[in-house]
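Peer 1: sequence below, structure please.
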Amino acid sequence: MVNQSLAFKVNLGIGKYSSGDHYAVLGLPVHAEASQIRKRYFNIAKILHPDVYGKSPQESDRACTYLAKLVSPAYNTLMQERERVEYQALLKLIAKRLMKRGEGLEPQSDVARLLATAPNDLNYEKAVRSLAEMQYQSLDKALDYTGQLSELNLVYVLAQSGYKPFASPIIAVSSPTVGSSIKTSTSSTSDSSVLKTNSFQHSAYKPPTSSYRSSEPEVKASGNSQSSNSSQAKSQIHLAEQYIEQKQWAFALKELRAVLQLDPSSSKCHALLGLVYVKQNLNSMAKVSFQQALKLNPQEPLALQYLKQLNLAKDADAKAQKPQKGGFFGWLGGGS
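Peer 2: Reported below is the predicted structural model:
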């Protein structure tokens, strides 16, 4: 009889160094929030439900087994805050140990090798989403996709921990599909290879710089440093705007705070920060950010728009809470 835990074992990426990769099982990035985890779980449960998935009794049973033995345990772990925090610490520990050992990372899947050339948040999330869409459509390939997701997670976790040798290989890809073979070569010339893939055609190779790169050494010349900071700040503002469009508030907040480290006088950054706070119902913090934006640029349109809305909402609340005269001895039903 086959041991079910062994049958569902993933030996790639994080799964190679841990008993399992819960985020890969659910097809999620390792920084997914509780609401994303819950939504993704119910989507998978719908796919694997025997009444939806089952074309035969055997397939229905198999789908139920995947849900009970693989998906639900991952969900139950990540939905407990303490367990999720401990698991995040485990991922960082795995990255730290690999870096300490000086082990070279050579992902087996095309999509993970591709991410390794530009391991920023946007590319990582796109790659995870592309695999997650296919992950449980065929149970014959579910573990293969989960392994590739786990490799993506390992590449990302290592990059966030400061692992640098990702950029050295030049990877030549000829219109691959997920899971296909890949050819790699190392070149000492200045020749810039053109890399093409369905998932990353427009942004994988010249992406906005993500904030994890802020740990890299600064340019020595003051003029170049100032120009470099300005360019990086603009790229990260652009990335933050993309996150805002996708309603990824936590990621947008991370990028905007990194921008303020580079350029604290950016009125647009302060205004976008205020917008993110508004979307998270943190109106007091939003108001401070909008006011700061207007100090730097009195004509900052976003700050003018939303600060006016906040002030109108505050006036409306104050009016609604103001005791009204009349009635039998006022609101308390009695007088002094």
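Peer 1: when you work out contacts or count neighbours from here on, use the C-alpha atoms and nothing else.
Peer 2: OK.
Peer 1: pull out the buried residues from stretch 306-313.
Peer 2: Tyr306, Leu307, Leu310 (16 or more other C-alpha atoms under 10 Å).
Peer 1: please enumerate the strands of this structure.
Peer 2: With DSSP state E, the ranges of strands along the chain come out as 170-172, 183-185.
Peer 1: most tightly surrounded among the ones you listed?
Peer 2: Greatest average neighbour count among these goes to strand 170-172 (a mean of 19), per mean count of other C-alpha atoms under 10 Å.
Peer 1: report the distance from that one to the chain centre.
Peer 2: In terms of C-alpha atoms, centre = their mean, to the nearest Å, the centre of strand 170-172 is set 25 Å apart from its chain centre.
Peer 1: which strands and helices sit next to that strand?
Peer 2: With contacts taken as 3 or more C-alpha pairs under 8 Å, 6 or more residues apart in numbering; DSSP states H and E, strand 170-172 sits against strand 183-185.
Peer 1: so what's Lys77 up against?
Peer 2: Quick fix: residue 77 reads Thr, not Lys. Thr77 makes contact with His22, Glu83, Arg84 under the criterion C-alpha atoms under 8 Å, 6 or more residues apart in numbering.
Peer 1: contacts only, for the first one.
Peer 2: Contacts for His22 were tallied using C-alpha under 8 Å, 6+ apart; they are Ala74, Tyr75, Thr77, Leu78.
Peer 1: gap between the longest helix seen in the chain and the chain center?
Peer 2: Across the chain, the longest stretch assigned as helix under DSSP state H is helix 222-245. In this view, helix 222-245 has its centroid 19 Å away from the chain centroid, taken as C-alpha atoms, centre = their mean.
Peer 1: I have a second one here; can you model it like the first so I can compare?
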Amino acid sequence: MSSKLERGLFKYDFIDHHAILCMPVDADAKDVRKRYLKIARRLHPDSNSTATDAEKKLASDLLSKLVNPAYEKLFSDKNRTEYMIVLSQMGKQFTQQSGTVELTTDLARQLAGTPNIDHAYRTAIAKIAETQFENLGQVIQIINLVSELNLVYLMRSAGKSLSAPPPPPPNPGVTSGNTGGTRTPSAPPPPPAPKEDTAVVMYIRRAEELISKNQFIPARVELQDALKLSPNNSRCHSLIGVVYLKQNQTTMAKVHFDRALQLDPQDPMALDGKRKLEKILGQKSGNAKPATATASTGAKSADKSGGSGLFGGLFGGKKK
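Peer 2: Okay, here's the model as predicted:
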């Protein structure tokens, strides 16, 4: 393999295993295995019976030196969690150094300015994956391209758009034409939303996606990062309470549900979580008295009247 992996995340001395497998950076273990098996079949010697010796050697090198290590890193829950934490930190660093980030491909520059980043990013990755290993001589070049797309996605997901800012609006209050230059009073423009708000929204969105896939450890990392930026965000506290409850860490779940209710006494997720938590703790006690049983029954009725409950309705509509 004469070509080098030197663009995108590789440029920053980081091995972009997602780019090697041509997968989105938030791919789960199931998708990683499915993609790996497809690539391994393509590069296996039995699938290249008509290839030249040089082509077989290149296929073997790609499989053993790039694809297999990428699969080992991303399929293991522990390795993938640690890897995702590093990726998240890199995304935040890139937002602070966006002026020094150089994009060398048109596709990466287009992705940097597209309004619907998630759809455009996933569509591009899926399209590239279809032909990634058709021409083995171009595989390294394709991996470099995908790594640039990953870099753009990380920066955009961290709340920083790489698109060029729109032109400034005309000077308010100045009329055009020969009217003596009279000025008309105008309301001041609203202050721009804090950058951290956008970042918090992205953290919450990724955490919700991870929770829906039962990937609780990386979801907790996302929410902890969100709370660093917005420590009084009731939804963050509610969601991380859900994560802790899913992991049977009832003490931490209670801390965050209580905090969410301090910030918003009507937070439906925190209220539902508290009911679930009280029910679990009541079952663990094992020696509940009749009065406690009555209270538990009441909580159970409240759950039924509340609809789908904490976990069933986590991503549903708002409760009325």
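Peer 1: so after superposing, what's the score?
Peer 2: With the length set by TM-score structural alignment, normalised by the length of structure 2, the two chains reach a TM-score of 0.55; 254 aligned residues with a C-alpha RMSD of 5.2 Å.
Peer 1: ok so, going back, could I get the strands of structure 1 in TSV, plus columns for distance to Ala250 of structure 1?
Peer 2: As requested, the strands of structure 1 are exported to TSV (distance: least, C-alpha to C-alpha, whole Å):
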stretch	distance to Ala250 of structure 1
strand 170-172	32
strand 183-185	35
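Peer 1: any idea which of the ones you listed gets closest to Pro57 of structure 1?
Peer 2: Pro57 of structure 1 lies closest to strand 183-185 among these, at 41.4 Å (C-alpha to C-alpha).
Peer 1: other SSEs contacting the closest one?
Peer 2: When contacts are defined as 3+ C-alpha pairs under 8 Å, 6+ apart, strand 183-185 of structure 1 packs onto strand 170-172.
Peer 1: circling back to that earlier point, between the buried residues of stretch 306-313 of structure 1, which is nearest Ala316 of structure 1?
Peer 2: When these are compared against Ala316 of structure 1 (criterion: C-alpha to C-alpha), the nearest one is Leu310, at 9.8 Å.
Peer 1: rewinding a little: buried ones among the contacts of His22 of structure 1?
Peer 2: Buried, going by 16+ other C-alpha under 10 Å: Ala74, Tyr75, Leu78, out of those.
Peer 1: mind listing what Asp263 of structure 1 touches?
Peer 2: Contact analysis of Asp263 of structure 1 by C-alpha under 8 Å, 6+ apart lists Asn229, Ser230, Ala233.
Peer 1: ditto for Ala19 of structure 2
Peer 2: Counting by C-alpha under 8 Å, 6+ apart, Ala19 of structure 2 makes contact with Ile143, Asn144, Val146, Ser147, Asn150.
Peer 1: please redo it, this time with the cut-off set to 7 Å
Peer 2: The neighbours of Ala19 of structure 2, taking C-alpha atoms under 7 Å, 6 or more residues apart in numbering as the test, are Ile143, Val146, Ser147.
Peer 1: got it, and Val67 of structure 2?
Peer 2: Neighbouring residues of Val67 of structure 2 by C-alpha under 7 Å, 6+ apart: Ile20, Leu21.
Peer 1: what does it correspond to in structure 1?
Peer 2: Matched to structure 1 by TM-score structural alignment, Val67 of structure 2 sits across from Val71.
Peer 1: same question, Ala293 of structure 2
Peer 2: Checking with TM-score structural alignment, Ala293 of structure 2 has no match.
Peer 1: any buried residues in the helix or strand Ala293 of structure 2 falls within, and which?
Peer 2: Element membership of Ala293 of structure 2, judged by DSSP states H and E, is helix 290-305. Buried residues in helix 290-305 of structure 2, counted by 16+ other C-alpha under 10 Å: Ser296, Ala299, Asp303.
Peer 1: what residues does it touch?
Peer 2: Outside of helix 290-305 of structure 2, the residues that reach it under the criterion C-alpha under 7 Å, 6+ apart are Arg275, Lys279, Gly309.
Peer 1: hmm, try it at 6 Å
Peer 2: Gly309 (C-alpha atoms under 6 Å, 6 or more residues apart in numbering).
Peer 1: where's that helix relative to the chain centroid, distance-wise?
Peer 2: On C-alpha atoms, centre = their mean, the centre of helix 290-305 of structure 2 falls 37 Å from that of its chain.
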